[in-house]
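1. Only the shape, not the letters, is given here:
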C-alpha cells in the first residue's frame, strides 16, 4: 500500500500514461454516446410513431449485450480477415472508443427515454397553454431535461472507465499505447506487480466515489 501511494504521489510515468489513455477513451466515448443517446432518448420518450416499440426492444436488447461479445464482433470486423481490416484500427484507442460507444449509447438512450416519457405530457400542456411553437416546445423539453443529461454523461463515463472485456479484446492492453486502468490492474496483478495495481485501484475507487456523489446531487436536483 505504501509503495502504491508513493507511485501516485511521485507521478510515475507509466501510471500517468495509463491514466491519460483511460481519460482519452472514457471522455471521448461517453461524449459521443451522449450526443447520440440524448436525441434518441428524447425522440423515444416524447414521440409516438410506428416502430417505436421495436426500437425500444432493440435498445433494451443492446443494453444487455455482454461487453466481450461486443469486443468479439469488433475484433472480427477489424481483424486481418475482417471486412474493415483496411482501416487498421485494431489495437488502437480509436477502436476502443467505438466499442465503448456501442455499449454506452443504449444505456444513455434508455436513461433519457425513461425521464422524458414522464415529463413529456406536462411539458406539452404547458407549451400549449403558452402558445409555444413546436421548436420552442422542444427547447423547453430539452431545458427540463438538463440535469438528466448531465447525470447521463456521468453514468456513461462511469461505465466507460469500468469496462474491461471489450477494450481488452479490441485494444490488446498494449503498454504505453492501449492499456487503460481496468486492463492494467488485471495485467499487473497477474504479473505480481501489486503496487501499480493497487495504485490504479485506489484512483479508480476515488473516481467512482466522486461520480456517485455527483450523481446523487443531480438526482436530488431532478427530484426537487
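-> Received it, and whenever you're ready, just let me know what you need. Quick caveat, the model's predicted, so the values are computed rather than measured.
2. When you work out contacts or count neighbours from here on, use the C-alpha atoms and nothing else.
-> Will do.
3. Show me which helix runs longest in the chain.
-> For the chain, the longest helix by residue count, based on DSSP state H, is helix 93-130.
4. buried sites along the helix or strand following it?
-> Downstream of helix 93-130, the next assigned helix or strand under DSSP states H and E is helix 134-144. For helix 134-144, burial by neighbour count (16 or more other Cα atoms under 10 Å) applies to 137-138, 140-142, 144.
5. what's the offset of whichever strand or helix holds residue 9 from the middle of its chain?
-> Residue 9 is part of helix 2-10 when elements are defined by DSSP H and E. Distance of helix 2-10 from the chain centroid (Cα atoms, centre = their mean, to the nearest Å) equals 29 Å.
6. what's that helix in contact with?
-> 15, 195-199 (Cα atoms under 8 Å, 6 or more residues apart in numbering).
7. cool, and stretch 126-141?
-> Taking Cα under 8 Å, 6+ apart as the rule, stretch 126-141 contacts 116, 119-120, 123-124.
8. If we ignore the residues flanking it in sequence, what's nearest the residue nearest the centre of the chain?
-> In the chain, the C-alpha nearest the mean C-alpha coordinate belongs to residue 156, at 2.9 Å (Cα atoms, centre = their mean). Leaving aside its chain neighbours, residue 156 sits nearest to residue 30 (5.1 Å; criterion: Cα to Cα, 6 or more residues apart in numbering).
9. List the buried residues for the helix or strand the one you found falls within?
-> Applying DSSP H and E as the criterion places residue 30 in helix 13-46. By 16+ other Cα under 10 Å, the buried positions in helix 13-46 come out as 15, 17-23, 25-38, 40-46.
10. Can you give the distance from that helix to the centre of its chain?
-> Remark: helix 13-46 is offset 5 Å from the chain centroid, using Cα atoms, centre = their mean.
11. how big is the angle separating that helix from helix 134-144?
-> On the basis of axes from the mean of the first three to the mean of the last three Cα atoms, to 10 degrees, helix 13-46 is oriented at 130 degrees to helix 134-144.
12. name the helices or strands packed onto the helix or strand just after helix 13-46?
-> Next along the chain after helix 13-46, taking DSSP H and E as the criterion, comes helix 52-63. Helix 52-63 makes packing contacts with helix 93-130 when contacts are defined by 3 or more Cα pairs under 8 Å, 6 or more residues apart in numbering; DSSP states H and E.
13. Show me which positions of the helix it packs on end up buried.
-> So for helix 93-130, counting by 16+ other Cα under 10 Å, buried means 93-117, 120, 123-124, 127.
14. Correct me if wrong: residue 109 contacts residue 43.
-> No - between residue 109 and residue 43 there is no contact under Cα atoms under 8 Å: 9.5 Å.
15. I'd like to know how far residue 151 sits from residue 175.
-> In this view, residue 151 and residue 175 are 32 Å apart by Cα to Cα, to the nearest Å.
16. A further structure is provided below for comparison with the first:
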C-alpha cells in the first residue's frame, strides 16, 4: 500500500512540475489523436450521409460491412498499415513507417468506420422524418444528404466523440506502426503500457490521470457546445 501511495504522490508531483517528458508525450498524443479524428470526420460524415440517403444495389451489404468494421481489431489494422508502409509495401517509398504520420493513418482507419456508421444511422433517421419535405423542395441525392448533415450537425458531435474515445484509448495499432520510439512516436497509451511493464508506476499513473482528464474535458466541452447550440438554434 505504501508503494502505491508513493507512486501516486510522485505522479502528482510530475504533473504539478510540468515534467518535460510528460508534456512531450501528451502533446504528441493530442497531435496524433486529434489529427486522426479530424481526417476521419472529414471522410466519414459524407460517406455516412451518402449511404443514408442513396439507394443502389449492394447498399445494404455496404451498411453491414461498415457496421462490422466498427469492431476492427486494432492490431490487425496496425499490421495492415505496417504492410502498406513497409519498404516492400506500395507506400514504402514515402518512408513514413515509425513516424507520427503512420500512427495518424492507423488511427484514421480505426476511427473512420465508427464516425461513418454512426453518421449513417443519424442521417437515415432524419431522412425518414424529413424525406417528403426535402423531396418537395427538390433536394435529392447529395443535396439532401448534406442538408441533413447540416441540420443535425450538433447531434453528430456524439459520433465524433465516439471516434475520439477510440483514438485516445488506442494502443495496439500505434505500437506496430509507430514503434513506440522514445521522443518520436511514444504517446500516452503506449507509454503507460511500457512503463507499467517496467515497473515505473509514477509516470504511468501521471499519464493515466492526464488521459482520463483530457477525455472528460473534451467530452464535457463538446456536450456543453451541443447544448448551447441547441438552445440558441432550437
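-> Thanks, I have the structure now. Keep in mind that this is a model prediction, so the values were computed, not measured.
17. For the two chains, what TM-score is obtained?
-> The TM-score (TM-score structural alignment, normalised by the length of the first structure) is 0.89; 222 aligned residues with a Cα RMSD of 2.3 Å.
18. Alignment lookup: the residue nearest to residue 156 of the first structure to the second structure.
-> When the second structure is aligned by TM-score structural alignment, the residue opposite residue 30 of the first structure is residue 37.
19. That match contacts residue 108, correct?
-> Yes - applying Cα under 8 Å, one finds residue 37 of the second structure in contact with residue 108, separated by 6.6 Å.
20. before we move on, back to that, mind reading off the mean deviation between the helix holding residue 30 of the first structure and the second structure?
-> In the superposition with the second structure, the average deviation recorded for helix 13-46 of the first structure is 0.6 Å (mean Cα distance after the TM-score superposition for the first structure).
21. chain center to the helix or strand that contains residue 169 of the first structure, what's the gap?
-> Assignment of secondary structure by DSSP H and E places residue 169 of the first structure within helix 165-171. Here helix 165-171 of the first structure is found 15 Å from its chain centre; the criterion is Cα atoms, centre = their mean.
22. Kindly report the same for stretch 53-67 of the second structure.
-> With Cα atoms, centre = their mean, you get 23 Å for stretch 53-67 of the second structure.
23. cool, stretch 12-22 of the first structure as well?
-> 20 Å.
24. And stretch 58-68 of the second structure, by the same measure?
-> 21 Å.
25. okay, and it goes to which residues in the first structure?
-> Going by TM-score structural alignment: stretch 58-68 of the second structure matches residues 51-61.
26. List the buried residues for that stretch?
-> Buried residues in stretch 51-61 of the first structure (16+ other Cα under 10 Å): 56, 59.
27. how close does the aligned partner of residue 121 of the second structure in the first structure sit to residue 204 of the first structure?
-> Residue 121 of the second structure maps onto residue 114 in the first structure, with residues paired by TM-score structural alignment. Distance, residue 114 of the first structure to residue 204 of the first structure, using Cα to Cα: 29 Å.
28. Please pull up the equivalent of residue 105 of the second structure in the first structure.
-> With TM-score structural alignment as the criterion, residue 105 of the second structure matches residue 98.
29. That should have said residue 157 of the second structure, apologies.
-> In the first structure, residue 157 of the second structure lands on residue 150 (TM-score structural alignment).
30. And that match, which helix or strand is it part of?
-> Secondary structure assignment for residue 150 of the first structure, by DSSP H and E: helix 146-162.
31. angle of that helix against helix 93-130?
-> Angle, helix 146-162 of the first structure to helix 93-130, by the same axes, to 10 degrees: 170 degrees.
32. returning to that earlier point: now the helix holding residue 9 of the first structure: buried residues?
-> Neighbour-count burial for helix 2-10 of the first structure flags 4, 7-8 (criterion: 16+ other Cα under 10 Å).
33. Same list (the residues you listed) but as TSV, adding distance to residue 61 of the first structure.
-> Formatted as TSV, the buried residues of helix 2-10 of the first structure follow (distance: Cα to Cα, whole Å):
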residue	distance to residue 61 of the first structure
4	40
7	42
8	40
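34. re the thing from before, give me the distance between the match of residue 121 of the second structure and residue 41 of the first structure.
-> 8 Å.
35. and what of residue 216 of the first structure?
-> Distance from residue 216 of the first structure to residue 41 of the first structure, by Cα to Cα: 21 Å.
36. Same question for residue 20 of the first structure.
-> Per Cα to Cα, residue 20 of the first structure is found 30 Å from residue 41 of the first structure.
37. again with residue 131 of the first structure
-> From residue 131 of the first structure across to residue 41 of the first structure, the span is 25 Å (Cα to Cα).
38. how much does the helix or strand residue 232 of the second structure falls within deviate in direction from helix 157-169?
-> Per DSSP H and E, residue 232 of the second structure falls inside helix 201-233. Interaxial angle of helix 201-233 of the second structure relative to helix 157-169 (the same axes, to 10 degrees): 170 degrees.
39. how about helix 201-233 of the second structure: buried residues?
-> Neighbour-count burial for helix 201-233 of the second structure, counted by 16+ other Cα under 10 Å, picks out 201-208, 211, 215, 219, 222-223, 226.
40. which residues touch residue 33 of the second structure?
-> Residues in contact with residue 33 of the second structure (Cα under 8 Å, 6+ apart) are 104, 107, 164, 167-168.
41. brain fart, residue 92 of the second structure
-> Listed by Cα under 8 Å, 6+ apart, the contact set of residue 92 of the second structure reads 84-86.
42. What is the neighbour count of residue 191 of the second structure?
-> 23 (other Cα atoms under 10 Å).
43. What strand or helix carries it?
-> helix 188-198.
44. got the angle for that helix vs helix 157-169?
-> Using the same axes, to 10 degrees, helix 188-198 of the second structure lies at 30 degrees relative to helix 157-169.
45. List the superposition-based mean deviation of helix 188-198 of the second structure with respect to the first structure.
-> Looks like 0.9 Å for helix 188-198 of the second structure (mean Cα distance after the TM-score superposition for the first structure).
46. can you name the residues of the first structure that that helix overlays?
-> Counting by TM-score structural alignment, helix 188-198 of the second structure falls onto residues 181-191 of the first structure.
47. returning to what we had before: mind giving me a markdown table with the buried residues of helix 134-144 of the first structure and columns for distance to residue 54 of the first structure?
-> A markdown table is the format used below for the buried residues of helix 134-144 of the first structure (distance: Cα to Cα, whole Å):
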| residue | distance to residue 54 of the first structure |
| --- | --- |
| 137 | 26 |
| 138 | 24 |
| 140 | 27 |
| 141 | 24 |
| 142 | 24 |
| 144 | 27 |
